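Trainee: next comes the sequence, and after it the predicted model I'd like to discuss.
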Amino acid sequence: MAGRGRGTEEGGETTAGVSERLMFAHAEPQEAPPIQLPQPRAPAEHLPDGHGAVLPVSPTAGGGRIRKQLGSVSLPALRRSVAVAASTEIDRGVGFLLVPVFLAAGVIYYFSLSTEPDLYRPLAAVALMAVCAAVSRSWQKTHLVFMASLFCALGFLSAKVETWRMATPMLGSEIQTRLTGRLVTAEAMANGRVRLTIDLMSTEHPTLRYAPDRVRLSARRIPSGMTAGSMLTGYAKLLPPTGPVRPDSYDFSFDSYFSGIGGSGFFLGDPKLLAPASTAPTGAPFGARIASAVENAREGIADHIRSSIGGSEGEIAAALIVGVRAGIPEAINESMRRTGIYHIISISGLHMALVAGTIMFLLRGAFALFPDFSSRRPVKKYAAAIALASIAAYLVISGIVVAAERSFIMLAVMLVAVLFDRAALTMRNLAISAIAVILVSPHEVVGPSFQMS
């Protein structure tokens, strides 16, 4: 039985084969899709003579589109959106992060004044803003405004208090006199001279009526055995602290004032040793004796580093470890300034972080060798406490310079957070550190060191 052919219908009848060419020979051709022609360009604005290009003129020239969009904005809706966003940020704690900003604003305003204000004015402003902030607690917006004003007034007051507390007597004009004083620091410079910081005790020939309390002088050489705490005398030329090199540039006398340096200059001859530190009169304050002992320890460490390493490398190592930078050759200083790495020889956050991180890493590794002890004790807190004590000792050995002091405060806040089971690296801890630095040393706000850190 044969199957059905291609021309067989279901009823059994067979039809003749049909050619597909004949079937579609008379089919009507399909209409092609219309061609999309390019839209005509907008009128062009010719540039002035000499330019061959043309610029299309926008149909919304003159800011019509912007005006249309602004016209569709509802001011009540915009106010509600801003209020909701501000409330959300305040609930997240952003308000606390702005506290150092307002404190710094008050400090900057104080140092921008051309005349010195009285102390009672910032005190009255702080008291008034505190009362207004307490009364306006029921009105959130008003309360926030008064709180911001209160912190600005506190920043202003802290700067005023620091200026009043320092009260550094500054030399008014250059003069030559014989001075007697107590040596605070002695730093060997790269040019062979020695830079001395001296607490003045008396002057004669002539006697200065308004003598500075502390001066910084250079000498060609000093007698052997002259260390911090020694009594010395010599004939010197005193100069007022250097001001700005050009208008509106950095004022070096500003830093001298808050460093307690009332004058600078040089000895006209070699200073003479009156009494070494071991036999000096005991009338020095207790703090001065402690500072002399620390300074002698610093110099001892620096001398050991120089003798062990030698050359300019030893001077750089001494600067990195104990902060004694006077012996670095000027050519190396200039090279580091030109390459932008001069800040690495100033003990600051990098050095403090390296010390704290190294101590914590070594201690955590040592504790890990005793798993039974580590599993039952908060070894992380132990490591943080020892690291905190280590950077405190490093701060003292480095001379308690301002940059190191600021870095110590920031790291101390983070390590204390670890001791209390809080996150160490948070914006809140950064704000706490900034608040502490501003309240302790308000004048640092206007300095480049604080702004860069």
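Mentor: Looks like it came in fine.
Trainee: contacts and neighbour counts: CA atoms only from here.
Mentor: OK.
Trainee: can you give me the helices for the stretch 201-350 of the chain?
Mentor: Remark: helices assigned in the stretch 201-350 of the chain by DSSP state H, counting those that start in this stretch are 252-259, 286-309, 311-322, 330-339, 349-368.
Trainee: so which of those helices is nearest residue 445?
Mentor: Among the helices of the stretch 201-350 of the chain, the nearest to residue 445 by Cα to Cα is helix 252-259 (12.1 Å).
Trainee: dump the helices of the stretch 201-350 of the chain into a markdown table; add distance to residue 155 and mean neighbour count as well.
Mentor: Shown next, in a markdown table, are those (distance: least, Cα to Cα, whole Å; neighbours: other Cα atoms under 10 Å):
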| stretch | distance to residue 155 | mean neighbour count |
| --- | --- | --- |
| helix 252-259 | 17 | 17 |
| helix 286-309 | 29 | 16 |
| helix 311-322 | 32 | 20 |
| helix 330-339 | 33 | 12 |
| helix 349-368 | 24 | 17 |
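Trainee: OK, contacts around residue 405?
Mentor: Contacts of residue 405 were listed using Cα atoms under 8 Å, 6 or more residues apart in numbering, and they are 348, 395.
Trainee: could you point out which element follows the helix ranked longest in the chain?
Mentor: Longest helix in the chain, counting residues (DSSP state H): helix 140-166. Later in the chain than helix 140-166, the nearest helix or strand by DSSP states H and E is strand 175-188.
Trainee: relative to the whole chain's centre, how far out is that next one?
Mentor: Strand 175-188 sits 33 Å away from the centroid of its parent chain (Cα atoms, centre = their mean, to the nearest Å).
Trainee: what do you get for stretch 305-313?
Mentor: When distances are taken as Cα atoms, centre = their mean, stretch 305-313 is centred 31 Å away from the chain's centroid.
Trainee: how close does residue 441 sit to residue 107?
Mentor: Shown here: residue 441 relative to residue 107, a distance of 10 Å by Cα to Cα, to the nearest Å.
Trainee: next one for the comparison:
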Amino acid sequence: MGKGRASTVVPIAGEVEGDSRPSSRLRKWGTEARLSSAADGIEAFLADRGFERMPWLAVAMLTGIGLWFILPGPGEWLIAIGLCGVMAGLSLVRLEGDRHALLRNAATGLALMLAAGIVLVWARSTLIGAQPISGPRVAVVEAIVLEREEQPARERVRLIVATRDPLDQIPIRARLNVPAEMDDPALVAGSKFRAKIRLTPPQRAAVPGGYDFAQSAWFDGLAASGSVLEPPIVTGLAGGASGWRSELAAHVRQQVGQYGGAASAAIAATLITGDRGAIPEADAQAMRDSGLAHMLSISGLHVGAIVAIAWLLVVRVGALFPWLALRVRLPLAAAGSGALAGIGYTLMTGAALPTVRACLAALLVVAALSLGRQALSLRLIALAAMTVMLFWPEAVIGPSFQLSFAAVTAIVAFHNSRLVEWLKEQRGEGQLARWAHAGLLLFLTGLIVEAALSPLVLFHFQRSSLYGSLANVVAIPLMTAVTLPALTAGLVFDLLGVGAPLWWLSAKSLDLTLGIAHTTSSLPGSVLQLPQVSLVAALACVAGAFWLALWSGRFRLWGLLPLSIGVSALFLARPADLLIEQSGRNAAMLSDDGELYLLRTSTSFAADAMVEAMGKTPKDGEPFSEFPEWPGARCNGDFCQLQAQGRTLLVAQRPVDVPYGPLVAACARADIVISSRRLPADCRPSMLKADGSLLSRRGGLAVDLESGSYRAVRPEGDSHGW
């Protein structure tokens, strides 16, 4: 062919004219184009949405901490941290420039905060985790009292002591129960004593989903718990740091008790010193069933009320003196007074962790007010939560943290909603109309808070009040406007000997609060009780609630989808067919007609935990049935054989020696064998051998008889310190 002759190039498959690049590059370009288009869409969405960034960062940090507890060990923790790093790195590399700035910042920030949550709780667990003692101990030891808690309602005193492990002779902190008849008033903080005690490692949850004292003890620095077996002998005193709190609690109980009931006096002492040990169990249960239990735990309500009282007192009194108001910035003076009052109240009530968290949050609110900022906002709540998680990341999985921050988040989100704006527009000008509007808002706020807290309450306690919003409409204003001011003023005026009228007012207001609690809790259907709620259902409810609270406009309604799934799962929850307590000495099972049977009906923490997990309530004076009463049960005093859902259970009623041959033969005929002792290897039931060996490694079990599966307190491969 000549130079002037045009040549025709026929495109091959996957190429176009003028482009010799392979088809794979075009497919890659197409993928990149789609990713870029998706990134553009997300960027536009974020730009159009007026949302707070800090709350989402707090949620990511909270999620990271939660993941550390869910994932089994260091390998999985490192993988999660690495994935977060990869996400952050890809966001920085692939989303350069200003075109996708919001998306880049969001992806990077969320990934880094999630990783920070994992690292924070891992570091804290490593630094402060207390290794539990290796086994039970009975010995005479010398100890120093670190804390003393009066518990007259339980006829005992609880001590936190520093001593040595009788076996390994290493320093440990332990929690001891001292029966009232063995107590010595000289056992105050700083005192030294010698006594014969029994120590055991902190107990894991009795059944899956139950309260795990071992986990709490790990982060509290407690290596053991136990009781005093003989009256302690005080050998020295190094000070009485907590004696004044005990004396103050006794003084408050005496003063209020002159004008009100014993329960009112006990609650008054709780509000002033944080000492809950004198509250009768019947009254405490009534407070729980009426939705007023939050008043018995010194938290945001109490600290906020004290701070508000100090703030208003300084502002109102200062405004009465023009020369003072012109020379002193009253908001700053009020902020300082409120901060000092909050800190003082926190110290006076024992500076328990929930109170310290509430105090930190109140101080942030005071700081915002002194700077002329909005007192409560989602950003401020997120900042408070992140501050708490920075110092106490383990608090995230506890009900105190969850309920307090869920309540205040629900309140702020609700009052920022269009419904509240519309209600404000409808408010009349008259005094009566204003009071009616305030009452309606308070009632609606109570409903929102109850709805927000109910999934968490059911997850942790299996019981929730249905009329709590009605009780709180009266009880919260009564507590904040009457009870707390009267109690604090009573202490002040007692210095002048004229505090009697204030103690009378305190007693009557607390009597009224208790009356509201008992009336509400006794109403038909006042308490919703469910069996153990799954973690997945609770997380679905939390995810939906966060979505509703943190977005605005119609887009927030998408949160109703996971919320509805979670709520449905709550009400569809069914109890385990069989629960086996961690020691193997007790078990619980439901019959076809819903009647609960226990291996042993003796009162114990494990038995109570199983009853709650089954969604049952103990009947006054009517104990639950025992396994030998199970329809068709065959028992000989040593073992019981039961039939349930086509399964054969062989249950050891007591740990006795049984001849090897008959035991192996009985195991072969059974699907499940339960024993507190270790059974021989030749004992091979077809489904599950829940003997001392398995239970000591995995803890209590929840068994599904139909599928043959089970859940354990300690998942397989779990390597958390406790």
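Mentor: Here it is on my side, so go on. All values reported here derive from a predicted model rather than from experimental measurement.
Trainee: TM-score for these two?
Mentor: The TM-score (TM-score structural alignment, normalised by the length of the first structure) is 0.72; 361 aligned residues with a Cα RMSD of 2.9 Å.
Trainee: what is the longest helix of the first structure packed up against?
Mentor: helix 99-111, helix 120-135, helix 252-259, helix 427-440 (3 or more Cα pairs under 8 Å, 6 or more residues apart in numbering; DSSP states H and E).
Trainee: can you lay out the helices of the stretch 201-350 of the first structure as a markdown table showing distance to residue 268 of the first structure?
Mentor: Shown next, in a markdown table, are those (distance: least, Cα to Cα, whole Å):
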| stretch | distance to residue 268 of the first structure |
| --- | --- |
| helix 252-259 | 22 |
| helix 286-309 | 25 |
| helix 311-322 | 27 |
| helix 330-339 | 23 |
| helix 349-368 | 38 |
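Trainee: residue 79 of the first structure: which of those helices is closest?
Mentor: Nearest of those to residue 79 of the first structure, taken as Cα to Cα: helix 349-368 at 42.7 Å.
Trainee: deepest of the helices and strands packed on helix 140-166 of the first structure, which one?
Mentor: Of all those, helix 99-111 has the most neighbours on average by mean count of other Cα atoms under 10 Å, namely a mean of 22.
Trainee: which residue range of the second structure does it align onto?
Mentor: Residues 57-69 of the second structure are matched to helix 99-111 of the first structure when aligned by TM-score structural alignment.
Trainee: ok so, going back, how about the helices and strands packed on helix 140-166 of the first structure, which one is nearest residue 69 of the first structure?
Mentor: Within these, the stretch nearest residue 69 of the first structure is helix 99-111; the backing value is 34.6 Å (Cα to Cα).
Trainee: how close does that closest one sit to the second structure?
Mentor: Compared with the second structure after fitting, helix 99-111 of the first structure deviates on average by 0.6 Å (mean Cα distance after the TM-score superposition for the first structure).
Trainee: who are the packing partners of that helix?
Mentor: With contacts taken as 3+ Cα pairs under 8 Å, 6+ apart, helix 99-111 of the first structure sits against helix 140-166, helix 427-440.
Trainee: need those helices in JSON lines (columns: distance to residue 228 of the first structure).
Mentor: Output for these, formatted as JSON lines (distance: least, Cα to Cα, whole Å):
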{"stretch": "helix 140-166", "distance to residue 228 of the first structure": "23"}
{"stretch": "helix 427-440", "distance to residue 228 of the first structure": "27"}
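Trainee: among these, which is nearest residue 365 of the first structure?
Mentor: In terms of Cα to Cα, the element of those nearest to residue 365 of the first structure is helix 427-440, at 26.3 Å.
Trainee: contacting residues around the closest one?
Mentor: Residues outside helix 427-440 of the first structure that contact it (Cα under 8 Å, 6+ apart) are 96-100, 103-104, 155, 158, 406, 409-410, 413-414, 444-445.
Trainee: just the buried ones out of those, please.
Mentor: Neighbour-count burial (16 or more other Cα atoms under 10 Å) is assigned, among the contacts of helix 427-440 of the first structure, to 97, 99-100, 103-104, 155, 158, 406, 409-410, 413-414, 444-445.
Trainee: now render those as TSV, adding distance to residue 231 of the first structure.
Mentor: Output for those, formatted as TSV (distance: Cα to Cα, whole Å):
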residue	distance to residue 231 of the first structure
97	49
99	47
100	44
103	43
104	41
155	40
158	36
406	32
409	34
410	38
413	40
414	42
444	33
445	36
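Trainee: what does the longest helix anywhere in the second structure correspond to over in the first structure?
Mentor: Counting residues, the longest helix in the second structure under DSSP H turns out to be helix 431-461. Using TM-score structural alignment, helix 431-461 of the second structure corresponds to no residues of the first structure.
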